[in-house]
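Peer 1: only geometry, no sequence info:
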């Protein structure tokens, strides 16, 4: 629902785990309890976590574990031919407002390869501008997530920090979701992490590994990848607390690994325990 201008200064979580790591057979309350017991203070909620759940029931789970919502994932996809996408976007916006989520994540969407990328970006930007105004009325912070260029015709026609900054120059109030997996090779990564670019509203972390070659990059648990996100953050003097650090791993990409063990191992890497 639209914001009633009440004070929304609740401190955002410092360290969170995204629900994408949750196996489909594990209930949200069990996953959330594991996250809290490991020392994290936030959780990123996905459409799977929200499916069939009421806001009061979600709030009970969060309050019972002492967790805040770091992110709601994911709205946008503004170029989709799916007539239900706009309704899903509005639902996620309403839930983000009701749960006082740190951010609502946006993937801007993509057209097929018959549409030149610069035209697709302009069309998606125009749609995002309208949604951003609605989010401002709701008091919800949007973050825009650029995706690796391989997704240019499937999920996102925006794939770099510089393209994101051009959108930000036209639409005020947006922040960057800096997903290390998608941006580890971006030429503007270092300056952005050093605070010399657009505002980072969420930093999604994982290590990066690859199968065969760097163009086959895959997400890896913290401490298990060839590229260490924590080592890079340390080398750049990143200060915890600038924004939420949210662990983003996908359980279906980690066959044979236990989600709870991964959560606790990440907590140790982050020195939460």
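Peer 2: Structure's in. What do you need? Since this is a predicted model, take the numbers as computed values, not measurements.
Peer 1: switch to C-alpha atoms for all contacts and neighbour counts from now on
Peer 2: Will do.
Peer 1: all strands for this protein, in order.
Peer 2: Taking DSSP state E as the criterion, the chain carries its strands at 15-18, 42-46, 68-76, 103-107, 142-144, 175-179, 200-205, 207-210, 217-220, 244-247.
Peer 1: Let me have these in a markdown table, adding distance to residue 24 and mean neighbour count as columns.
Peer 2: Formatted as a markdown table, these follow (distance: least, CA to CA, whole Å; neighbours: other CA atoms under 10 Å):
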| stretch | distance to residue 24 | mean neighbour count |
| --- | --- | --- |
| strand 15-18 | 14 | 26 |
| strand 42-46 | 12 | 24 |
| strand 68-76 | 16 | 25 |
| strand 103-107 | 22 | 26 |
| strand 142-144 | 26 | 26 |
| strand 175-179 | 23 | 23 |
| strand 200-205 | 21 | 22 |
| strand 207-210 | 23 | 20 |
| strand 217-220 | 19 | 19 |
| strand 244-247 | 18 | 24 |
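Peer 1: Now distance to residue 269 too, for the ones you listed, in JSON lines please.
Peer 2: What follows is these, written out as JSON lines (distance: least, CA to CA, whole Å):
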{"stretch": "strand 15-18", "distance to residue 269": "12"}
{"stretch": "strand 42-46", "distance to residue 269": "17"}
{"stretch": "strand 68-76", "distance to residue 269": "20"}
{"stretch": "strand 103-107", "distance to residue 269": "24"}
{"stretch": "strand 142-144", "distance to residue 269": "26"}
{"stretch": "strand 175-179", "distance to residue 269": "18"}
{"stretch": "strand 200-205", "distance to residue 269": "12"}
{"stretch": "strand 207-210", "distance to residue 269": "11"}
{"stretch": "strand 217-220", "distance to residue 269": "13"}
{"stretch": "strand 244-247", "distance to residue 269": "11"}
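Peer 1: Relative to residue 226, which of those is closest?
Peer 2: strand 207-210 (5.1 Å; CA to CA).
Peer 1: Comparison target, given below:
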């Protein structure tokens, strides 16, 4: 049975990386998703040793991209960050480097046609970073995000958009984060068409937002509205054999200890995976 990976975003600022790695390993995780904060805390040789000592793979490095900066200095800074993350992902043998397209606020100002211009700029930016990553042996996975993220993080929002982007850029993969895509009416059909391009599936539950205008909230597996067993079944039938990573952010802990939530995620994913496997017809 496939084991779950755990993303470092679950820990609050100041939470020692070594403690996170210890707790992930003790919970039974297969690997970890690493953030820029994690990479800045520990030198890569030391981090590689820490991962090896705990038998943890790196399922993702988060996150490169953000291609829409209209400010030249900010765009240059982002380009340097992207190159550094590519080098880190290569050194760590990460399964995927997550790409985030960028939101409308990065362009500055507002005008009719802004969204179309942003999506065109994203499309134009992909070949250069894809070439750089390919030279380094790094797999890129772009992440479509919920439409409420259009202004803040991502102008790539639906799986139909994503599939069209993949067709234009054959070397590009996709990170399927169910927090952002569970609602997409094309979810199950799209999985069947792009399963071989999925580099990582990020899982969590999704529950109601705290306020009317806020985003939905991440929660534990098996809670909220996501029909994870049905999605796991679709992924299995489509031939997806890649990694699964639990992604929940520190503000979603609601006072619970990260270690407790990590153990619960591992336990719940094992149960859901076992139930999904039992429902599959014998070959």
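Peer 2: On my side now, so go ahead. Computed from a prediction, not measured in an experiment: that's the story for all the values here.
Peer 1: Relative to residue 231 of the first structure, tell me which of the strands of the first structure wins on proximity.
Peer 2: Of the strands of the first structure, nearest to residue 231 of the first structure by CA to CA is strand 207-210, at 9.7 Å.
Peer 1: And the contacts of the closest one?
Peer 2: Outside strand 207-210 of the first structure, the residues within contact range by CA atoms under 8 Å, 6 or more residues apart in numbering are 180-181, 216-229.
Peer 1: cutoff 10 Å now
Peer 2: 180-182, 184, 214, 216-231, 247-249 (CA atoms under 10 Å, 6 or more residues apart in numbering).
Peer 1: rewinding a little: among the strands of the first structure, which comes closest to residue 133 of the first structure?
Peer 2: Per CA to CA, nearest to residue 133 of the first structure of these: strand 142-144, 10.2 Å.
Peer 1: so where is the closest one in the second structure?
Peer 2: Aligned by TM-score structural alignment, strand 142-144 of the first structure falls on residues 140-142 of the second structure.
Peer 1: The matching stretch vs the first structure - mean distance after superposition?
Peer 2: By mean CA distance after the TM-score superposition for the first structure, the fitted stretch 140-142 of the second structure averages 0.2 Å away from its aligned residues in the first structure.
Peer 1: of the contacts of strand 207-210 of the first structure, buried ones?
Peer 2: 180-182, 184, 218-223, 225, 227-230, 247-249 (16 or more other CA atoms under 10 Å).
Peer 1: Show me what residue 64 of the first structure lines up with in the second structure.
Peer 2: Checking TM-score structural alignment: residue 64 of the first structure goes with residue 53.
Peer 1: For stretch 90-97 of the second structure, grab the matching residue range in the first structure.
Peer 2: Using TM-score structural alignment, stretch 90-97 of the second structure pairs with 97-104 in the first structure.
Peer 1: I figured residue 182 of the first structure hits residue 158, correct?
Peer 2: No: with contact defined as CA atoms under 10 Å, residue 182 of the first structure does not count as touching residue 158 (11.1 Å).
Peer 1: between those two, what contacts are shared?
Peer 2: With CA under 10 Å, 6+ apart as the test, residue 182 of the first structure and residue 158 both reach 145, 146, 147, 148, 149.
Peer 1: now, which of the residues you listed lie within helices?
Peer 2: Assignment to helices by DSSP state H places none of these there.
Peer 1: Among the residues you listed, which one lies nearest to residue 116 of the first structure?
Peer 2: Using CA to CA, these come closest to residue 116 of the first structure at residue 149, 14.0 Å.
Peer 1: what stretch of the second structure does stretch 22-32 of the first structure fall on?
Peer 2: Going by TM-score structural alignment, stretch 22-32 of the first structure sits over residues 11-21 in the second structure.
Peer 1: So which residues lie in contact with the matching stretch, not counting its own?
Peer 2: Stretch 11-21 of the second structure is contacted from outside by 6-8, 10, 23-27, 29, 31-32, 34, 37-39, 41-42, 47, 50-51, 54, 56, 248-251, 253, 257-259, 262, using CA under 10 Å, 6+ apart.
Peer 1: quick one on the thing from earlier: what separates the match of strand 142-144 of the first structure from the chain centre, distance-wise?
Peer 2: Here the centre of stretch 140-142 of the second structure is set off from its chain's centre by 9 Å, with CA atoms, centre = their mean, to the nearest Å.
Peer 1: go on, stretch 51-71 of the second structure?
Peer 2: Its chain's C-alpha centre and that of stretch 51-71 of the second structure lie 9 Å apart, by CA atoms, centre = their mean.
Peer 1: same thing with stretch 36-55 of the second structure?
Peer 2: 19 Å.
Peer 1: ok, now stretch 174-182 of the second structure?
Peer 2: With CA atoms, centre = their mean, you get 8 Å for stretch 174-182 of the second structure.
Peer 1: whereabouts in the first structure does that stretch align?
Peer 2: Aligned by TM-score structural alignment, stretch 174-182 of the second structure falls on residues 176-184 of the first structure.
Peer 1: burial count for residue 199 of the first structure?
Peer 2: Neighbourhood size, residue 199 of the first structure [other CA atoms under 10 Å]: 20.
Peer 1: And it, how far from residue 175 of the first structure?
Peer 2: 5 Å (CA to CA, to the nearest Å).
Peer 1: residues contacting the residue of the first structure positioned farthest from its centre?
Peer 2: The centre of the first structure is farthest from one residue, residue 114, which by CA atoms, centre = their mean lies 28.6 Å away. Residues in contact with residue 114 of the first structure (CA under 10 Å, 6+ apart) are 120, 153.
Peer 1: now residue 141 of the second structure
Peer 2: Residue 141 of the second structure touches 60, 63-64, 95-100, 130, 171-176, 197-200, counting by CA under 10 Å, 6+ apart.
Peer 1: let's see it at 7 Å
Peer 2: 96, 97, 98, 99, 172, 173, 174, 175, 199 (CA atoms under 7 Å, 6 or more residues apart in numbering).
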